[in-house]
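Student: Fold the following, please.
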Amino acid sequence: MSADTTPITVPAARASAARVSFFRRALGQKRFALGFSVSVLIVLFVIIAPHFSPYGQNETAGPPYSKKGTFGTDYLGQDVLSRVMHGGESILVISVLGTLLGMVLGVLIGVVAAYGGGWWDEIIMRLNDVVLAFPQILLALVVLTAIDDPASWIIVLLVGVSHAPRVARVARGVALGIVSRDFVLAAEALGEKRSRVIVAEVLPNMTGPLLAEAGLRLTYSIGLVAALGFLGFSTNAGAANWGQMLNENRLGLTTQPWAVVAPVLMIAIFTIATNLMADGLAQATQRGDD
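Tutor: Predicted coordinates:
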């Protein structure tokens, strides 16, 4: 019995060891370490800051565009610092969930196409190319303009679906180099189901490239969700939102710049941090291939 299971368990053990080695290499990358540290600080800020804000997110603190408070007030006289402290939750949650959905859908599409091969591969990837032809922001705007009050799950779905074809191309390229390896053929020869072969043999050996792609997708998700908020497509028009704050206060930029600069800085720092993480993961993957 043990001899029969060796072709399956050994590659799985090697994949587990490879993941540990990959994470060690990633932590050794200065880009990843810096990006990860800053991302954690941003996440902690988004979670903890609302409990310590000087005012409520919709509470009036003074005249519009005044200098009262640390960063002054916005176009309605609301405290800018308090709005910033409350405004990251929706962007963070929607970006992370949209990225996870896009990764799951994209990996599923790419691995099935690579493992199926032949006509399955051609049909799936050509349909994937059709969706890929639509710009992400355009696809989201077309759907959201037809909906009066978009719920959070709709924006998550749009972000995930817009990411899926891009992830699928990466996943397919990585999977093509794995599905023909000996341990996959051995698992098939033992009569293992294709779904089990994919889960136990193929996916564990794709960890590095997929994590790097996930970091890149998260960066794009933050930018996309912030852009939708700027264009007025937020889940709650009255709630604080970094992207929406840019739109609300853009006319008073010369009078009270912090109402725009503060949320811009938060979005920029967050996207730069996630991009550094993605670069560090990509470098760790390349070093593992050397």
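Student: only C-alpha atoms for contact and neighbour calcs from this point on.
Tutor: Noted.
Student: Hmm, residue 19 is touching residue 210, no?
Tutor: No. Between residue 19 and residue 210 there is no contact under CA atoms under 8 Å: 11.7 Å.
Student: Looking at those two, which one has more neighbours?
Tutor: residue 210 (21 against 17; other CA atoms under 10 Å).
Student: Name the SS class of the more buried one, please.
Tutor: Secondary structure assignment for residue 210 (DSSP: H, G, I helix; E, B strand; the rest coil): helix.
Student: quick one, what contacts it?
Tutor: 170-171 (CA atoms under 8 Å, 6 or more residues apart in numbering).
Student: now it: how far from residue 56?
Tutor: 40 Å (CA to CA, to the nearest Å).
Student: And residue 142, by the same measure?
Tutor: 34 Å.
Student: So for the two, which sits in the more crowded spot?
Tutor: residue 56 (18 against 10).
Student: In three-state terms, label the closest residue to that one other than its chain neighbours for me.
Tutor: Counting by CA to CA, 6 or more residues apart in numbering, the nearest residue to residue 56 once its immediate chain neighbours are dropped is residue 82, at 6.6 Å. Following three-state DSSP, residue 82 is assigned to helix.
Student: for comparison, sequence B:
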Amino acid sequence: MRGLGRVWLILLVGAVGFAFVGPLFATGSETAVAAGYLPPGEGGLLGTDGLGRDVWQRLAAGGAGLLLVAALATGVAMLVGISLGLVLTSRRPLARGVGFVVDLLLVVPSMLTMMVLVFGLGSGVPTMVLVMTVASVPFVARFTRAAALPVLRSDYVLAARLGGDGWPRVFVRDVLPNLAGPLLADAGTRFIGALYLVAAAGFLGFSPLGGDSDWATMVQAGLEGIRLNPWASLAPALAIAAVTVPANILVDRAMRKVTQ
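Tutor: Predicted structure coming up:
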């Protein structure tokens, strides 16, 4: 990895590290400590939010949960999507039925999926994991199918089948190891998409993690006092960008390498 790539990597590692190490520095209280929307200096390092709470303390404590939920949703989506993608490589009726459902989910906007599920199930971690899984699985399944088909037509897969290996063994031993690079790169893309979706849910006021202490919710909550203390909204927005922007660039580079 060359110069600029290292810069993006350092920024990403720093932002993720801050998200998980930050709670160690968040020694303050979640209750009001001063007047609402005090600017930096008068109300602490980054001032206070609308309820008089220290923005720096909340910023330090609000990143880990957001990243963990996005990572959990990505893991679930990849597991389900890869399984469905391998099913789609078959020509059996089951594969056609799965393909119809996947195609149907592909045309449903992720924001619409989020609003329907949140209004139906309420906000919280389980709902957001479900939303991000439903939004990502169709793309993972289609990507897996497209990547797996050339491998399934290869000579060594044919030899394995002629040797008596069943399809489950062929998928695990011969197909998936050859898809590891592309699938890992796609997982990075899904993780970024999950973060964007959680951030959008927070901006719309859905309280995606069931509270108001995560970066996504802080962005929306701080907008009403942005003229008084812009850092109440700007600081968590920059924190999210510090994760998503370098991750997006690095994943894009990784995707170009694995497809060459």
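Student: Provide a list of residues in contact with the counterpart of residue 49 of structure 1 in structure 2.
Tutor: Matched by TM-score structural alignment, residue 49 of structure 1 corresponds to residue 22 in structure 2. Contact analysis of residue 22 of structure 2 by CA under 8 Å, 6+ apart lists 59-61, 63.
Student: Any chance of JSON lines for these, columns neighbour count, distance to residue 106 of structure 2 and secondary structure?
Tutor: JSON lines is the format used below for these (neighbours: other CA atoms under 10 Å; distance: CA to CA, whole Å; DSSP: H, G, I helix; E, B strand; the rest coil):
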{"residue": "59", "neighbour count": "23", "distance to residue 106 of structure 2": "35", "secondary structure": "helix"}
{"residue": "60", "neighbour count": "24", "distance to residue 106 of structure 2": "36", "secondary structure": "helix"}
{"residue": "61", "neighbour count": "25", "distance to residue 106 of structure 2": "35", "secondary structure": "helix"}
{"residue": "63", "neighbour count": "26", "distance to residue 106 of structure 2": "30", "secondary structure": "coil"}
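Student: how do those residues look in structure 1, which are kept?
Tutor: Mapping these onto structure 1 (both residues aligned by TM-score structural alignment, their matches' CA atoms under 8 Å) leaves 60-61 still in contact.
Student: ok, so of the contacts of residue 22 of structure 2, who is nearest residue 151 of structure 2?
Tutor: Residue 151 of structure 2 has its nearest neighbour among those in residue 63, at 39.5 Å by CA to CA.
Student: give me every residue that touches the closest one.
Tutor: Counted by CA under 8 Å, 6+ apart, residue 63 of structure 2 has contacts 18-20, 22, 214-215.
Student: what about it, distance to residue 254 of structure 2?
Tutor: 25 Å.
Student: How about residue 168 of structure 2?
Tutor: 29 Å.
Student: if you count what's nearby, which of these two comes out ahead?
Tutor: residue 254 (17 against 11).
Student: That one -> structure 1?
Tutor: Using TM-score structural alignment, residue 254 of structure 2 pairs with residue 281 in structure 1.
Student: Repeat that for residue 201 of structure 2.
Tutor: Match for residue 201 of structure 2 (TM-score structural alignment): residue 228.
Student: Run a quick neighbour tally on its match.
Tutor: 20.
Student: Which stretches in the stretch 151-260 of structure 2 count as helices?
Tutor: 155-162, 167-170, 176-203, 215-221, 231-259 (DSSP state H, counting those that start in this stretch).
Student: which residues does residue 233 of structure 1 contact?
Tutor: 144, 150.
Student: Just to check, residue 97 of structure 1 is in contact with residue 155?
Tutor: No. The pair residue 97 of structure 1 and residue 155 fails to qualify as a contact (CA under 8 Å) at a distance of 9.8 Å.
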